[in-house]
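> the amino acid sequence is not available; the structure is as follows:
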């Protein structure tokens, strides 16, 4: 096997591991915020149903974190095995960011997770709620540092390249808050919230189809639909702003997203390509279906603006256009579907039939993975679109690989795939078993005596 085969195997292994881990990490981020809201509602309203929901989803959270930690550790080991050249040249910049993710975020999250999961009847409600908030904050900080490192590789700043070819930090603020980081962070957090909202809505809809009067299912479905109707349009706005940043800092990636091989004729704007089959050999699209000039509306916010085209760049600096082109359309299509579902939910809510509208309930069950599939598609756009670079414009992927034989990379790939499939399969089996039954009023454990411990009265559910 050739060195090109080793590179393909190493990239495939990392794509496989990150695809599993990013879903688990995003679900942890979104679910941590959801648990914080549930406990806050319980302390505010003093209703048992909110505590039942908190207990129900805290089990899902614990299972997700357990699987996510293992997949994350395996993924980070690949930097030292398959990508040692990348680690050696960029370690002075990326190393401290990943260290901060472990030291500040992971330890903060893990240190208070025990109190959150096992301390409900052992500490005062205010202390327990503080622990839940800190876990939610820790998951946010974890995303902060991981995305800061990734964004630096996309739009590097605050560095110099030493004589030995290693990247050295000279301005940590510029390196961390690099040009693409604010938009990438906001867009990723929005994706985590939408993915969690779709899954929670699907769980609530599943139980409402069997018992439309179940109080806990009603509340989880209602909360998730509110999140969907708020976050979906906000995510579209954030995506537009992130796209403008990509246009200015990674024009080749944007051209691949749009399938734009050549500039439009003079006096015309970029078309909105609804369908095309990009051809990397001929540098053109086949079977293109496009609406003239409309692409410029979201690319330049006018009808005649243009962007850089793929044929303006050397062939060896282009990503694999078909993958980026179609991943972008999957992401946008699912985003519009989530927006439509949120608006539909708002309409039936205003009519007083949120929990009885069976077409909406069935739709949300089918859309259970929609948010996370859209997020994965967006991640493909982000990572595949920056190829052939690991550090955009500065360090090629071929220069980042460890000096390993293809047989070793293939062996580790098979081992990782086996481990992940077994681990993820068991986690998914336990998750579906948890989802199979609705939250019970006495969800594992007696309800803490809020009235006695806080001095306030309690209302019935």
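Okay, I see it. Worth saying up front: this structure is predicted, and the values here are computed from it rather than measured.
> hey, let's count contacts and neighbours off CA atoms from now on
OK.
> residue 277: which element?
In the assignment (DSSP states H and E), residue 277 maps to strand 272-279.
> now do residue 158 against residue 141, distance only.
Here residue 158 is placed at a distance of 21 Å from residue 141 (Cα to Cα, to the nearest Å).
> neighbour count: those two, which is higher?
Higher neighbour count among residue 158 and residue 141: residue 141, with 21 against 18, using other Cα atoms under 10 Å.
> find the nearest non-adjacent residue to that one, please.
If the residues on either side of it in the chain are set aside, residue 141 comes closest to residue 105, at 5.2 Å by Cα to Cα, 6 or more residues apart in numbering.
> and for that neighbour, the neighbour number?
Using other Cα under 10 Å, residue 105 is surrounded by 24 other residues.
> which SS class is residue 25?
helix (DSSP: H, G, I helix; E, B strand; the rest coil).
> burial measure for it, as a count.
Using other Cα under 10 Å, residue 25 has 23 neighbouring residues.
> ok, for it, nearest residue in space, not its chain neighbours?
Residue 25 sits nearest to residue 68 (Cα to Cα, 6+ apart), 6.5 Å away.
> roughly how far apart are residue 291 and residue 274?
As for residue 291, its distance to residue 274 is 8 Å (criterion: Cα to Cα).
> tally up the residues packed near residue 75, please.
Residues near residue 75, counting by other Cα under 10 Å, number 20.
> that one contacts residue 16, doesn't it?
No. Counting by Cα atoms under 8 Å, residue 75 stays clear of residue 16, with 9.5 Å between them.
> go through stretch 64-76 and flag the buried ones.
Buried residues in stretch 64-76, counted by 16 or more other Cα atoms under 10 Å: 64-65, 67-68, 71-72, 74-75.
> so what touches that stretch?
Outside stretch 64-76, the residues within contact range by Cα atoms under 8 Å, 6 or more residues apart in numbering are 14, 17-18, 20-21, 24-25, 27-28, 416, 420, 423-424, 427.
> one more to weigh against that first structure:
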């Protein structure tokens, strides 16, 4: 049945298409293909956002303190950034084509709003990043220190601006505001751009995603430092200063930001309870609205029987966590029609994995503070092994959070207004299967190779004098290439 408003059909011509259900194989494959491509893509922009900010901090500390170790770390991590940034650009191009092929109906209906927001991202963030990226990557010995630092900051700011526009577009789909609907075409038309951009869920998603990017990179940096400290220990050596500094900075980030992320997530949850109560009910596995609600620590939601099997409950905690009151009322999925319920059996678990990983990150941060207080931060192999195992924690939590957000929005693409089954293009199942297979093969080859390059780069131990010398001695580098003995008196021929 097509969506209607006061008896009028909002999306004329889609009556037949809207009869599709979530069990339609072509629709499921279109959703899975987009989820696969976005799931791969989202890792690299998050990595770029956090790593660009880290590079800006490193260069700023080097300029302020003059300590070469910060320059060594900058040169070490900028190689990683260049690969991650490139993979993020490449993986993001695919989605623009998917909007036009698999989701052309959505693009036609929501394009006047989402298309404009994404074009703002290109005109502001992408141009800013592209304009200064070359200076950042190749200009260390060619421009002044201040200009190079400005370029690094511009690239970092560009990644944050890009995140802002993309999250504004996605948040509008979650909590649409500031629109009108053209009665002739059913298209969403902008009526108030401020209401569209700053929709109710946008500030919470922006903060939550930004902190997730910073935490994800912090644990990658920390794991890299832990790996090299363990390797040095096995060789009976002391870890180099760059290794210890990177590990210390990462643990400071974990100790400070992980608890803030928990609070940001709590605020985001309150916002979701207000604007998307069905998503909350599915996340919690609750079927009946109740006061003094328990928290389900574990269970298996059953959409057919409308019951959560094998439930392990913590009394009163559900109301306390979701409403900050033991008397608060928690919604149940039976409050909503069957065809408007998100698949609880997916987001019930992804939400709990995300929360569990967040708590582990907090625990690692607190453990690092205790070891730092005792002067044992660099001398505790057990902690280093734990930090190494936590390398993917941030990105796994980010992916679980994204799945919870997007699957929890179902069955809508524009929440409460445009159904997913009414957004997909009428493509044949065979064409969807061929393109899905091609995507998987190409992604495994291309991005598998890229990740392999990253692992090899991170396996190289950062050391004092990374890449040879500082920009102040660039002429000496040139001299060394022509006359090695002039710079290095221990060189065989010079001696």
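Received the coordinates, thanks. Values in this document were obtained by computation on a predicted structure and should not be read as measured data.
> name the helix or strand for residue 368 of the second structure, please.
helix 344-374.
> state the span of the first structure onto which the next helix-or-strand element following that helix is aligned.
Reading on from helix 344-374 of the second structure to the C-terminus, the next helix or strand found by DSSP H and E is helix 381-389. The alignment of helix 381-389 of the second structure onto the first structure (TM-score structural alignment) covers residues 358-366.
> and for stretch 418-435 of the second structure?
Taking TM-score structural alignment, stretch 418-435 of the second structure hits residues 395-412 over in the first structure.
> residues in contact with the matching stretch?
Surrounding stretch 395-412 of the first structure, the residues in contact under the criterion Cα under 8 Å, 6+ apart are 1-3, 5-7, 9-10, 81-87, 387-390.
> which stretches in the second structure count as strands?
Using DSSP state E, the strands assigned to the second structure run over residues 4-5, 8-9, 179-181, 188-190, 290-291, 295-302, 307-314, 329-330, 412-414, 418-419.
> make TSV from those strands and add distance to residue 463 of the second structure and mean neighbour count to it.
Shown next, in TSV, are these (distance: least, Cα to Cα, whole Å; neighbours: other Cα atoms under 10 Å):
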stretch	distance to residue 463 of the second structure	mean neighbour count
strand 4-5	65	12
strand 8-9	66	14
strand 179-181	55	16
strand 188-190	54	20
strand 290-291	59	16
strand 295-302	46	19
strand 307-314	50	15
strand 329-330	54	20
strand 412-414	49	22
strand 418-419	55	22
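> quick one: closest of the ones you listed to residue 484 of the second structure.
strand 412-414 (63.7 Å; Cα to Cα).
> average distance between that closest one and the first structure?
Relative to the matching residues in the first structure, strand 412-414 of the second structure has an average distance of 0.2 Å after the fit, by mean Cα distance after the TM-score superposition for the first structure.
> helices or strands up against that strand?
Contacts defined by 3 or more Cα pairs under 8 Å, 6 or more residues apart in numbering; DSSP states H and E place strand 412-414 of the second structure against helix 145-174, strand 418-419.
> pipe those into a markdown table and attach distance to residue 377 of the second structure per row.
Shown next, in a markdown table, are these (distance: least, Cα to Cα, whole Å):
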| stretch | distance to residue 377 of the second structure |
| --- | --- |
| helix 145-174 | 30 |
| strand 418-419 | 52 |
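> I figured residue 267 of the second structure hits residue 205, correct?
No. Here residue 267 of the second structure lies out of contact with residue 205, judged by Cα under 8 Å, at a distance of 9.9 Å.
> on that earlier part again, okay, buried residues for the helix holding residue 368 of the second structure please.
344-355, 357-358, 361-369.
> contacting residues for whatever residue of the second structure lines up with residue 49 of the first structure?
By TM-score structural alignment, residue 49 of the first structure lines up with residue 69 in the second structure. When contacts are counted by Cα under 8 Å, 6+ apart, residue 69 of the second structure touches 62, 241-242, 245, 464-465.
> distance to residue 284 of the second structure and neighbour count for those - can I get that in a markdown table?
Formatted as a markdown table, the contacts of residue 69 of the second structure follow (distance: Cα to Cα, whole Å; neighbours: other Cα atoms under 10 Å):
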| residue | distance to residue 284 of the second structure | neighbour count |
| --- | --- | --- |
| 62 | 47 | 18 |
| 241 | 46 | 16 |
| 242 | 44 | 24 |
| 245 | 41 | 16 |
| 464 | 50 | 18 |
| 465 | 52 | 15 |
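> among these, which ones are in helices?
Among the contacts of residue 69 of the second structure, the members found in helices (DSSP state H) are 62, 241-242, 245.
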